[in-house]
Structure formats: C-alpha cells, structure tokens
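Colleague: Predicted structure and sequence below. I'll ask about it afterward.
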Amino acid sequence: MAVVPVPDVSGPPAGLPATALEGLGTRPFGVYVHVPFCATRCGYCDFNTYTAGELGSAASPRSWLDALRRELELGAEILGSAPAAETVFVGGGTPSLLGPDGLAEVLDGVRSVFGLAPGAEVSTESNPESTSPEFFAGIRDAGYTRVSLGMQSAAPHVLRILDRVHTPGRPVDAAREARAAGFEHVNLDVIYGTPGERTGDLRASLEAVLAAGVDHVSAYALIVEEGTALARRVRRGELPAPDDDVLAADYELIDSVLSGAGLRWYEVSNWARDEAARCRHNLGYWRGGDWWGAGPGAHSHVGGVRWWNVKHPAKYAGLLAEGRSPEADREVLTGADRYLERIMLELRVSEGLPLSALDGGGVAQARAAAAEGLLEESVLDSRGRAVLTDRGRLLADGVVRRLAG
C-alpha cells in the first residue's frame, strides 16, 4: 500500500482574540482528542484516519502521544485561566488500538494540563474487535466513564458492504463486557440505509442493540461521501445510492422500536434511557459550548472562533516538536454565522430552541411550521420553544433553513 505523502503545510500562530476568551468558563467546556489510527479503512468513512501501511514510518502512536501532550499544553497556555474540562471525548479513528495504557496516557495528559471537573464525563470510541474484558477494566480504572462502540449493523452482508471487519455478534458481547467492567453508560452506533439492507436486517440490528442492554443509541443515515470507496462503487453503478424514502421509513422504525423500549430521542440521531445517559460532550456542541480539539485534523471552538489542525500525523507532530502551532486555518464567526448555527444546532435537541433566539421573520416562520405540523404547537405561544415534531425531525434541515431566513 502506498504511503500517504506528508503535505507541506505550516501552522500559523494560534493565539485567540480577547473577545473569544470573554465568558470562558460560563459556557460548557470540553476537550476532544482525535486518534488518527485505524487497522483497516471502512469503505464509507471520510474521517481523517490512516492505516499503518499508509503512514509507513512517517508517524506512530508514540509520536502522536508526545505531540498530543505538547498541544494540550499549548491549549492551556492560549486559554489562560481555562476551566477544568467538564467532558472529554476520545474519537477517531480507532482509539481502542491504543490499548488501555495508551488511553490512560491520553486521559492523564488532559487531567494534568486542564484538570477534570468533578463528575466529568470521559468517553472513548472503541472498535468491538480491538476490545476485551481486560481492555474495559483497564480504561475504567484509568477514569473513563463512558464507551461508544461501532456496531453499524448485525447483518453480515451489510457489514461487508460497509467494509466493517468485526463479526456480527461482537458488538453486543463488547457492550456486555463494558457493563460488566463497571461502565454505566454504553453507546452502540447504528448506520441505516446501506444498499442491500432490508427492513428485517434493520429490525435484527435493533433487537441486538436492545439485547446488549445499552443505555444510549446513535443511529445515522448512510451518507455517500465523495472520495470514499463507497462513493466510487455507487458512481460505477455497483451499488445504488441510499433512497430518501427508505431512509425516512428506517428512521421511523428506529424511533418506534427504541422509544418502545424506553430509549427516548434527545437529539435527532441520538436516543438515551434517561437524562444521565445523554452524551454531555455532544450536548456541549449542540448548545454552543467551547472545546479544544487536539490531534491531527481536530476542530476547536472558543467564543465564536473556530479552527482546525493540519491533517497528517507526521506534519502535526513535526510542527509541535518545533514549538509551533498545528493549526491549519481558522474562521471568526460573524453574527449571522452564529445566528444560523444556533438555530441549526439547538433545533436538533429535544428541548428545542427558545423563540427569543429568533428574529421577527424567524418567529413568523416558526409559527407557520407549527401550523404545518413540523414544530410542536407550543411554539404558537410567544413564550414557547421551537421543538421538532416526529415529522419535523424527518425534515429538520428544511425547518432550519426556514427559521434562519
């Protein structure tokens, strides 16, 4: 396999304007850590990930861990009196490839540099095939409180189309192992709408999820991303593109089955057993919080400034070894940007968006959407909130566009 070339990118200074730091600590603050390593590449995935064959000798987990610590220290220096992290989320990639010792080192870095708030939520994504009872016991001892496992489907032919290498029953076993290790909060990810997936396949996947006894489920419609192996197969006519009507029917089935089992939606693509089971880190995103994203390609946001790191792990490590920022670029959100983002993000959660956040045109559109059954009737009361109905969730993007004007 060819080695991915290291791009010639220099990281600009990463200082933040004083206006971005105003109010730091009054908003939710979290730390996201991106692990860029995968054992194999899934055909549908366009995340910033690399296999060992693609990286060659250009980067390693050890060089990444060393660079990560330097970036965390840079973040604490830039943020100054940054609050302790209320949430930490280690994503990827495949964080479980680091093993319990590597993940413990990641969390130790966050803890020693930023500190952890009392009762902090600490999550990691994991591939079921690279976990074991010993793995879960190790990361639980290290301080992780939540595990998210990539299941995607229980149907072997669906997993093959997605290029997933785990066996169909392994995610359920892994979820049970995590619970036995003391994890109260365990999530399983499901992807629906894969070409060739039948209604019965999706039902079987949902039955497996419920049998695992998890308290959180994330379900995402398959998106054919440009540049992926799946996109090339669709373009060549080997596989059909996902059908919007099928996706809508699948979503309704997922919501019905999960709700019937006591898991309620709290964000368009997420269901939880109760409020304690909700992913607080992601709620921080949806509620306009601040976070430092560390790792190759990671995105950050503080006080209306968004930036992202260089993607290649070798370039990322090299810049930090030179005492330079790994930042690739940034944008300062305008008032109009922040208005749109607030509508787009808060409308996705079950508590909805307060009408006071909308301008006159947005309020009028919200009332019209309520009259059409896309928002709950409470929006007709000027003191209410814009909350999506079941039908509105299927058409959420259109509702956002209407409210944003």
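Modeller: All right, it came through fine.
Colleague: C-alpha only now, for contacts and for neighbours.
Modeller: Fine.
Colleague: Give me the secondary structure label for V90.
Modeller: Secondary structure for V90, judged by DSSP: H, G, I helix; E, B strand; the rest coil, is strand.
Colleague: check contacts around it.
Modeller: Residues in contact with V90, defined by Cα atoms under 8 Å, 6 or more residues apart in numbering, are Y32, V33, H34, V35, S123, T124, E125.
Colleague: Below is structure B, check it against A:
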Amino acid sequence: MSPAATTASHTDASAPVLRDFGGGPFGIYIHVPFCATRCGYCDFNTYTAGELGTSASTQSWAEALRGELATAAREFAALPTATPPVETVFVGGGTPSLLGGDGLGAVLDAIRAEFDLAPGAEVTTESNPESTSPAFFDKIRAAGFTRISLGMQSAAPHVLAVLDRTHTPGRAVAAAREARAAGFDHVNLDLIYGTPGERDRDLDASLDAVLDAGVDHVSAYSLIVEDGTALARRVRRGELPAPDDDVLAARYERIDSRLEAAGLTWYEVSNWAAGDTARCRHNLGYWDGGDWLGAGPGAHSHLGGVRWWNVKHPARYADRVAHGGLPAADWEDLTAADRYLERIMLALRLRTGLPLTDLDAEGAAAARRIAADGLVAVTDERLILTDRGRLLADGVVRDLVG
C-alpha cells in the first residue's frame, strides 16, 4: 500500500534510526500475507497455505504482529514528540477477510492496546468477496471497522478467469450490499481494466454492476504485467497478448466518464469518490507525505523522512520480532532530492494538485512547457493534471524532475 521508495542513503538494515514525527496525520497499515489461492497477475507479498507449509500460520503471524506493534510503540515513545493519535488504520494484503470477523477484531484490539485511536478514526479492511458474509460484516462493524474495500476486478467471467480470480461475477456486488446493510457507510469496489480478452461491453457491464451496488468509492487500475507472475509467463509464451496502451487509455476515459456522470468524482488518478467524506483518508496520508507504521511481513513504514520495510517471509518476520527490535529488512533516510521527487510524484496525482511554490526553478520552467502542451493547468497557484495529463501522469512527473 505504500509508495515506492527512492534511492537514498541507509545503514545497518536491522536498526532504522528514527527521527521525530513529521507533523501530519499518523496512520497504521497492517499487512496480512495470506491468500487462499494465488492470482496470476499478483506480485504482492502473499502466500498460500501450500507455499507456507508448516513454517508459518495465521496464529504465529498474529502473535508476531502484536510483538511488532508493542516494539514500535516503545520506539516511538522514546522520540521527542508524543506519538499522535492514529487517524487511520488500513488492513491489507493478501486477503484479510481470511482471518474472519473475530481475527480482524483481534487485529484492531492489538492496535488499541499499544496506540490511541483518534475519535472518528477511519478503519478499513480489504476483503475478498468470497470470504465475506452478512455475519462477517456485522462482526467487523461491531469491532470498530468503518470502511470496506472489496476486490471485484470485473463482472465478466472470462476476464476473472484470465486473472485467476475465484469469486463469481455477482458476488462482489452482493458483498457490497451486505456491507451497507451491516451499517458501513463507506464501501469501495476495486476494478482492473485492460485484461487480455476484455471487451468494451465487458467493462460496461462491470461499471453497470459497480453503480448498481450503490458504493461511494471506486478504485480502477490498469492491468500491469509484473515480472515473475504467472500472467507474465503466459504473455511471454504468446498465450495472451500484452495490454495495449491505446486500449488502456480509452478504457480509463470510459471509466472516468461513467463514474463522473454517476456523481463519483476523481480525487486521485485511480480513485473516485462520492464526496469528500467518501475519500480514503488512509491513502491520502500516503499521497500527502504523511507518517505511518507498516506492520506485518514486507510492510513499509515512514516517519519524518525515514522509511523502512520489513522482512518478507512470515516465518522470518516472526523470528525477527521474537528476537526484539523492529523487523526491518532495510531502511533509508530520504535526502532532500528524494523528498522533492516524491512530493511531485505523489501530489501531482491528486485532484488538488501541486503548489507551484513546491517547484524549484527548473521544475517551474518544465511546468510552463508542460502547460503549453495541455497536460497540466494552473489553478489558484497549483499545478493540476488535465484530463489528458492524467493519461500521461508518469511522463509529466519525469518531465518535471528532469
């Protein structure tokens, strides 16, 4: 869930040197590394039961998670400024819903045992539609979760088959309705577009289903063929075509048009919400350069310009926690140049844009050139991507930073 790290200086991998909090909202991300099956396109740090064998389990993970949270709380308590209340919690993965309602409630209890949750904190969990039920939603709502993010991906059976998704096409919509019935005001559905074999009418059917579900948030991501995945091997063997950039651009415009017409407005390049209160506050913390603790195998953390990331394998993660200290695999102290790049890279993806005052002289000159090409506009002294600029956001960032 955290943004990619940039190149920066680092030292002893097991001991990140922490500085004080940066002054913005503070969030906690929990990584659940378990999945029932592995999707062909996924390169996340996840494991099926067969891949783990007896080396790790949900029980050993939960025990290690409690240990990491306790260690982090002690480390943070030694900093000059008191640890701020936790404004947002996001439980991701993997498939957090495999923990069940009781397991997810225990995760939130473990956070509460070490940190103060702010009044009105946003508490989100990702869920696979097939591992949810009305009883599941009732339990996690009672436990204190306030927001649900469901992996729908598509309403077309043949598209789900290419992605190796196991849920039936209608289950995601049914799950969204069950979540609303359980009292969740904020429900997100994830879409993936550009899958080989997807047609315009397949995307339209997916959008029809999303809008029929009555959710207040939609995330839509173009399919990326990641090295080392089963999907990448199929593309390399010629079994499937690689996603076409022109098709991806047309699909994005189709998604944006349909969602905007239905009252869901983009606030980040890949995210649309029905008003400010529906926006994902946790992810906004990433994009605004906030602080967060990432707990769990492979999770990334950021505190006052210092970033660290945990060892990936659940068994090694548990072993590192048991021996004390934060279970970091490596860490970095972001330089001024790193922070400048990340500020542009993240803020420009937001509808609110980037303040012109954040740009150096070379960046300001580049911004004028890019504006002349119609990729950005200047509104209230902020640089904001145009509709065409959103399709080329990565290139705009590269041009701004030289």
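Modeller: Nice, I can see it. Note that the structure is a prediction, hence the values are computed from the model and not measured.
Colleague: before we move on, back to that, may I see the PyMOL selection of the buried members of the contacts of V90 of the first structure?
Modeller: A single PyMOL command selects the buried members of the contacts of V90 of the first structure (16 or more other Cα atoms under 10 Å):
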select buried, resi 32+33+34+35+123+124+125
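Colleague: Inside strands: which ones of the contacts of V90 of the first structure?
Modeller: Residues from those lying in strands, with DSSP state E as the criterion: Y32, V33, H34, V35, S123, T124, E125.
Colleague: ok so, going back, closest one of the contacts of V90 of the first structure to G303 of the first structure?
Modeller: When these are ranked by distance to G303 of the first structure (Cα to Cα), Y32 comes first, at 16.3 Å.
Colleague: Give me the aligned partner of the closest one over in the second structure.
Modeller: Under the alignment by TM-score structural alignment, Y32 of the first structure pairs with Y29 in the second structure.
Colleague: How much space separates its match from G151 of the second structure?
Modeller: Computed as Cα to Cα, to the nearest Å, the Y29 of the second structure to G151 of the second structure distance reads 18 Å.
Colleague: Next, format the ones in strands among the contacts of V90 of the first structure as CSV and append distance to S256 of the first structure.
Modeller: What follows is these, written out as CSV (distance: Cα to Cα, whole Å):
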residue, distance to S256 of the first structure
Y32, 32
V33, 34
H34, 33
V35, 34
S123, 27
T124, 28
E125, 26
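Colleague: Return the member of those nearest to V332 of the first structure.
Modeller: Of all these, the one with the least separation from V332 of the first structure (Cα to Cα) is Y32, at 19.9 Å.
Colleague: three-state assignment of S149 of the second structure?
Modeller: strand.
Colleague: now the helices for the stretch 201-350 of the second structure?
Modeller: Defined through DSSP state H, counting those that start in this stretch, the helices belonging to the stretch 201-350 of the second structure, from first to last, are 230-236, 245-261, 281-287, 314-322, 336-347.
Colleague: among those helices, which is nearest R177 of the second structure?
Modeller: Ranking the helices of the stretch 201-350 of the second structure by proximity to R177 of the second structure (Cα to Cα) places helix 245-261 first, at 18.5 Å.
Colleague: Can you get me a residue count around the nearest residue to G289 of the second structure once chain neighbours are set aside?
Modeller: The spatially closest residue to G289 of the second structure, leaving aside those adjacent along the chain, is R343, at 7.0 Å (Cα to Cα, 6 or more residues apart in numbering). Neighbouring residues of R343 of the second structure were enumerated by other Cα atoms under 10 Å; the total is 17.
Colleague: these two touch, right, R343 of the second structure and Y286?
Modeller: No. Judged on Cα atoms under 8 Å, R343 of the second structure makes no contact with Y286 at a distance of 10.4 Å.
Colleague: re the thing from before, ok, now how distant is the match of Y32 of the first structure from A113 of the second structure?
Modeller: Applying Cα to Cα, one obtains 16 Å for the distance of Y29 of the second structure from A113 of the second structure.
Colleague: Translate D394 of the second structure into the numbering of the first structure.
Modeller: D394 of the second structure maps onto D397 in the first structure, with residues paired by TM-score structural alignment.
Colleague: how much does the one helix or strand its match maps to stray from the second structure?
Modeller: Under DSSP states H and E, the secondary-structure element containing D397 of the first structure is helix 396-404. If you overlay the two and look at helix 396-404 of the first structure, the average distance to its match in the second structure is 0.9 Å (mean Cα distance after the TM-score superposition for the first structure).
Colleague: got the contact list for that helix?
Modeller: The contact list for helix 396-404 of the first structure, computed with Cα under 8 Å, 6+ apart, reads 339-340, 343-344, 347-348, 358, 361-363, 365-366, 369, 374, 388, 392.
Colleague: With stretch 364-376 of the second structure instead?
Modeller: Counting contacts by Cα under 8 Å, 6+ apart, the residues outside stretch 364-376 of the second structure that touch it are 356, 377-378, 383-390, 392, 396, 399-400.
Colleague: So which residues of the stretch 1-150 of the first structure form strands?
Modeller: For the stretch 1-150 of the first structure, the strands defined by DSSP state E, counting those that start in this stretch occupy 29-35, 85-92, 116-126, 146-152.
Colleague: Is it possible to get those out as a markdown table so that each row also shows distance to A314 of the first structure?
Modeller: Compiled in a markdown table, the strands of the stretch 1-150 of the first structure are given as follows (distance: least, Cα to Cα, whole Å):
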| stretch | distance to A314 of the first structure |
| --- | --- |
| strand 29-35 | 13 |
| strand 85-92 | 16 |
| strand 116-126 | 23 |
| strand 146-152 | 27 |
